[in-house]
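Enquirer: Sequence and computational prediction follow.
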Amino acid sequence: MNLGQLSINRPILAMVLSIVLLIVGAIAYTTLPVAEYPEVVPPTVVVTAQYPGASAQTISDTVAAPIEQQINGVEDMLYLYSQATSNGQLTITVTFKLGTDLDKAQVLVQNRVAIAQPQLPEEVQRNGVVTRKNSPDILMVVFMLSPDDSLDQLYISNYALLQIRDQLLRLNGIGDIQIFGARDYSMRLWLDPDKIATLGMTASDVLAAIRAQNLQITGGQLASPPISDRAFQPNLTFTGRLRDVSQFEDIVVKAGEGGRTVRLRDVARIELGALDYSTNSFMLRKTAVAMLVTQRPGSNALATAKGISDTMAKLKASFPKGLDYNIGYNPTEFIAQSIHELIKTIYEAMLLVVIVVLVFLQGWRPA
């Protein structure tokens, strides 16, 4: 007995099977991953490092080469390529086979990078070598801006990094969030070469003095054991790392004869600024900060995008005056519209089938 005869001879069983299939399809609809396009781009892991003041050739020889030698041949890797720029930035992109678990790939690359780190220059090790996942699925781009220009890009960037990015990363389905046009707070020093040369110093001497006096240290305790005749054991606290421009200006870079000291303000101009000014983002002809949100593989794009929109609307209530956001890119709108048209087509097809059956079989039972 084929399926057609079974449906005609045993209509109740056929209806039960139809209902079961309908329920299974409804459950599958809510659990299947939804995206604009299928996964056709191989996943990648990006390794970044900074070597301030070094040329592209120096970075390639002293930083890129040791890391590439260790990463090459990592499990499921297809190929890798690196890019060194004249501003001291190194980017190594490792491409893996389609379907590779990005979390596993990141760990494998990180382990290889750790092996290469002892061979890197001290300055590179101090700045850190970052290994992160780079999903090709751009889910959304959220722009932070000040419509009335009352807030500068430095403030907007740090607010997005400290107050918004962490909140969005907690949402289910988000792989990573990259900030373009970032302006991380940094203490910038502009050295006067003539004054430094007059004092017989170099930029390295000034840098060494800053590192020696800008430390996070513990003070310990007074009257701690084995001293036992004290009623209290107070903890000692120190200033630790310097916090503002005036504290950096008071750093002693050289002690001369007769008790004369040379402070940092005597040989440099200090200001609180941004770590990097090389990238900029714009939205509605306004300077902005772009947060590029990538989707975690296998997640539901519609649910994730809705979570981002709801979270941003909730966070907007606590925004400082003059700050706003704009969702500049959201491909899930096309996905939602496509699903709406698909559901509409299914209902139309069901209606046409019922009409055709009624017209030709002249009865509701077969319909």
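Expert: Now that the structure is in, tell me what you want to look at.

Enquirer: C-alpha only now, for contacts and for neighbours.
Expert: Fine.

Enquirer: which element is residue 15 on?
Expert: helix 11-31 (DSSP states H and E).

Enquirer: For my notes, confirm residue 157 occurs in a helix.
Expert: Yes: assigned with DSSP: H, G, I helix; E, B strand; the rest coil, residue 157 falls within a helix.

Enquirer: For burial, what's the neighbour tally of it?
Expert: 24 (other CA atoms under 10 Å).

Enquirer: Residue 270 too?
Expert: 18.

Enquirer: what kind of secondary structure is it in?
Expert: What three-state DSSP gives for residue 270 is strand.

Enquirer: Not counting residues beside it along the chain, what's closest to it?
Expert: The shortest distance from residue 270 to any non-neighbouring residue, by CA to CA, 6 or more residues apart in numbering, is to residue 189 (4.7 Å).

Enquirer: got the contact list for the helix holding residue 15?
Expert: Defining contact as CA atoms under 8 Å, 6 or more residues apart in numbering, one finds that helix 11-31 is touched by 6-7, 300.

Enquirer: what does stretch 207-225 contact?
Expert: Residues from elsewhere that reach stretch 207-225 (CA under 8 Å, 6+ apart): 230, 232-238, 240-242, 251-253.

Enquirer: can we see that at 10 Å?
Expert: The contact list for stretch 207-225 (CA atoms under 10 Å, 6 or more residues apart in numbering) reads 204, 206, 229-243, 247-248, 251-254, 263-264.

Enquirer: For PyMOL, write a command that selects the buried ones of those.
Expert: The buried residues among the contacts of stretch 207-225 can be selected in PyMOL (16 or more other CA atoms under 10 Å) with this line:
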select buried, resi 206+248+251+252+253+254+263+264
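
Enquirer: quick one: which of the contacts of stretch 207-225 sit in strands?
Expert: Of the positions in the contacts of stretch 207-225, 252-254, 263 sit in strands, assigned by DSSP state E.

Enquirer: Next, format these as JSON lines and append distance to residue 358.
Expert: Compiled in JSON lines, the ones in strands among the contacts of stretch 207-225 are given as follows (distance: CA to CA, whole Å):
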{"residue": "252", "distance to residue 358": "95"}
{"residue": "253", "distance to residue 358": "95"}
{"residue": "254", "distance to residue 358": "99"}
{"residue": "263", "distance to residue 358": "95"}
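
Enquirer: let's bring in a second one:
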Amino acid sequence: MSLSEFSIKSPYAVIALTLLVAALGLFAFFRTPTDLFPDTAPPQVVVVTVWPGADADDIADKVTQVIEKELNTLGGLKRITSTSRDEVSSINAEFYYSKNLGEAVVDVQNVVSRVRADLPAGIMEPRIYRISDATRPLLTLALSPKPKSHRSLEEIRLLAENTIQDLFLNVEGVADVDVFGAHKPEVRIWVDRNKLAAHHLQLGAVLAALDRNNISLPAGVVYSPKHEYLMKVSGEFENLQMIRDVPIVWQNTGMLRLRDIARVELGHSETRSIYHGNGKRAIAMNILRPEGGDTVAAIRNVKKMLPQLKAKYPDIDFEITDDQQPIIDLNVNGMRTSLIQAIILTVAVIFLFLADMRTSLIVGISIPSAFLFSLVVLWFSPYTLNMVTLSGLIIAVGMVVDASIVVLENVFRHYQNDPEKDGRRAAMVGAREVSLAITAGMLTTVVVLIPVMFSGGYTQQVMRPLNMMISSTLFASLIAALSIVPLMAAKLLARGEYKRNFIERIFTVTDYGVEKLSHIYLGILKAALKVRWLVLILAVAFLVVTMKKVKPLLGGELMPPMDTGIVNITFETPSDFTPQQVEEVLDR
């Protein structure tokens, strides 16, 4: 039993399946994560090593080259780029797309563990970062004190790194929060050399005293017949006064404390970078999503929480200085509108040429059915609803109606030639006759698309979701043409002869135009068949001239430029400029 015969004999099963696909498709349309583009960043892992006090030459020779040499032994490695500057080594290992990012991180961690003994003893523990599209911030917040506020940027940074960061991490869709912008609080102890010498002490004694008194360690377990107690040595500093009261040494005059030989104050670490938000100094917070997370949903959740933060901290100004949502909404909503317009225009053109509302209705139902099925496929795939996947749907609009029109035209032809005017038989025979042809036509298109989905590299990352949407839409259109179309045609034709209404009679004038166009086409075809070899030679010559002359004029690029409405200005200052001097240049 063919698919068309099954659909006509079991109409309720087809209707139930169609409604199920429609419900799942609508659910997928609203629940599929939305983004601007698919994830195309190659797997990258960055190793950052800090060696306090070392110059760039020592960093390159004793840190960067040692790690690079071992990284080159990894499989799937594409390239390594590194930067060595005073105190810091940064190595970026880029892998091929076939390498899983998680595996790449584990491999790099193993490499760092193997060479750890060969690195200088004074380095800080190397840090490993995974780089993907998820590391691009969803939005950037600038936190600054409001006018007449008593908070300093140091206090705001302390809040941002603790309470505010924890609040954002509890927001659904947020994976990490990065705080930057200098003004990092630190306790500064200014030791008076003369007082230190007067008490016959060395600086090491002060450092040792601070270490002894700023600890929090487990001290064992005390057992009793009925209970056991976990013991803990708790001595962490809670405020500046506790630091000032740290005992250094017992002398004849009494206990010498830190306040007797040093000045303790709260300041901020050395300024190595400065952040300005909307023209003023601020503390910045980058909000990051998890890999594969919903970008737009996460941004909306963060924005919903901002009023609560503003109410909790009325003396802090929270401003969004960078936001992905406007450009995503603009482009994705534009693509959605284009898709709806394309469907409407396609149905209108079909009605214009066929001048039959019944035919247009049947074809019009098959289009959204195919699209809803492809949205279900997208929902179960690892991809998002973005410009690439929506482009695939728009490209497929003109293709999804081909099979339905062929089936419908053949069904109507059988019905008109049947003296008994049996619509049910006409639908079965008409669909069965062309089923093989339209299946072959669909497969020839899909077969061309599938190899591109496995081409590898950047092309695969972009073209796989595009071709997946086109292929799934074409497959769904074939199923709709062999099931929904014959079923609806059989039901409509069972009503008997159909008289065209006034609107349909108006558009029958297009029949005359189509008929004349067909006569012109047949005349050209007959003439071409008489000189077929000349036509083939001219076609080949035209192809060669096009490839030789036209293609160089068109040029080529990886991706077309897109006007995002964002202007980036980059300027360089002399290398000996301090951050404050750079800020003066920025304020000009």
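Expert: Yep, it's here. Note that the structure is predicted; figures quoted are calculated from it, not measured.

Enquirer: Fetch the TM-score of the aligned pair.
Expert: TM-score for the superposed pair, counting by TM-score structural alignment, normalised by the length of structure 1: 0.75. Supporting figures: 350 aligned residues with a CA RMSD of 4.1 Å.

Enquirer: hang on, the earlier thing: hmm, which two among the ones in strands among the contacts of stretch 207-225 of structure 1 are most spread apart?
Expert: Of all pairs drawn from these, the greatest distance, 7.0 Å, lies between 254 and 263 (CA to CA).

Enquirer: hey, what's in contact with both of those two?
Expert: Taking CA under 10 Å, 6+ apart as the criterion, residue 254 of structure 1 and residue 263 both touch 206, 209.

Enquirer: Please identify the residue in structure 1 that aligns with residue 243 of structure 2.
Expert: Applying TM-score structural alignment, one finds that residue 243 of structure 2 aligns to residue 248 in structure 1.

Enquirer: give me every residue that touches that match.
Expert: 187, 189, 210, 213-214, 241-242, 263-265, 270-271.

Enquirer: Throw those into TSV and include distance to residue 85 of structure 1, thanks.
Expert: Output for the contacts of residue 248 of structure 1, formatted as TSV (distance: CA to CA, whole Å):
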residue	distance to residue 85 of structure 1
187	23
189	22
210	27
213	31
214	29
241	31
242	31
263	34
264	30
265	31
270	26
271	26
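
Enquirer: nearest to residue 333 of structure 1, of those residues?
Expert: For the contacts of residue 248 of structure 1, the nearest to residue 333 of structure 1 is residue 187 (42.2 Å; CA to CA).

Enquirer: The equivalent of that closest one over in structure 2 in helix, strand or coil?
Expert: Here residue 187 of structure 1 is matched to residue 187 in structure 2, going by TM-score structural alignment. With three-state DSSP as the basis, residue 187 of structure 2 sits in strand.

Enquirer: Skipping its backbone neighbours, what lies nearest residue 187 of structure 2 in space?
Expert: Residue 187 of structure 2 sits nearest to residue 266 (CA to CA, 6+ apart), 4.7 Å away.

Enquirer: isn't the one you found right up against residue 241?
Expert: No: taking contact to mean CA atoms under 10 Å, the distance of 11.1 Å between residue 266 of structure 2 and residue 241 leaves them out of contact.

Enquirer: sorry, back to before: so of the contacts of stretch 207-225 of structure 1, which ones are in helices?
Expert: Among the contacts of stretch 207-225 of structure 1, the members found in helices (DSSP state H) are 204, 206, 247-248, 264.

Enquirer: is it possible to export these to TSV including distance to residue 284 of structure 1?
Expert: Output for those, formatted as TSV (distance: CA to CA, whole Å):
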residue	distance to residue 284 of structure 1
204	44
206	43
247	39
248	38
264	42
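
Enquirer: Which pair of these spans the longest distance?
Expert: Within these, 204 and 247 form the most distant pair, 19.9 Å apart (CA to CA).

Enquirer: which residue lies farthest from the center of structure 1?
Expert: residue 362 (62.6 Å; CA atoms, centre = their mean).

Enquirer: Would you mind finding the match for that residue in structure 2?
Expert: Taking TM-score structural alignment, residue 362 of structure 1 has residue 355 as its aligned residue in structure 2.

Enquirer: Hmm, residue 512 and its match touching each other?
Expert: No: Residue 355 of structure 2 is beyond contact range of residue 512, at 11.8 Å (criterion: CA under 10 Å).

Enquirer: Distance from the chain centre to stretch 346-364 of structure 2, please.
Expert: Distance of stretch 346-364 of structure 2 from the chain centroid (CA atoms, centre = their mean, to the nearest Å) equals 39 Å.

Enquirer: my bad, should have said stretch 428-444 of structure 2
Expert: On CA atoms, centre = their mean, the centre of stretch 428-444 of structure 2 falls 39 Å from the chain's centre.

Enquirer: Stretch 256-276 of structure 2 now?
Expert: Computed by CA atoms, centre = their mean, the chain-centroid distance of stretch 256-276 of structure 2 equals 41 Å.

Enquirer: Would you mark the buried spots in that stretch?
Expert: Buried residues in stretch 256-276 of structure 2 (16+ other CA under 10 Å): 256-262, 264, 268, 274-276.

Enquirer: What of stretch 388-404 of structure 2?
Expert: For stretch 388-404 of structure 2, burial by neighbour count (16+ other CA under 10 Å) applies to 388-397, 399-404.

Enquirer: which secondary structure element contains residue 360 of structure 2?
Expert: Counting by DSSP H and E, residue 360 of structure 2 is part of helix 357-380.

Enquirer: Give me the packing partners of that helix, helices and strands only.
Expert: If you count contacts as 3 or more CA pairs under 10 Å, 6 or more residues apart in numbering; DSSP states H and E, helix 357-380 of structure 2 packs onto helix 11-31, helix 325-354, helix 387-417, helix 457-493.

Enquirer: any chance of these in a markdown table, plus distance to residue 158 of structure 2?
Expert: Converted to a markdown table, these look like this (distance: least, CA to CA, whole Å):
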| stretch | distance to residue 158 of structure 2 |
| --- | --- |
| helix 11-31 | 37 |
| helix 325-354 | 28 |
| helix 387-417 | 40 |
| helix 457-493 | 41 |
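
Enquirer: Perfect, that will be all.
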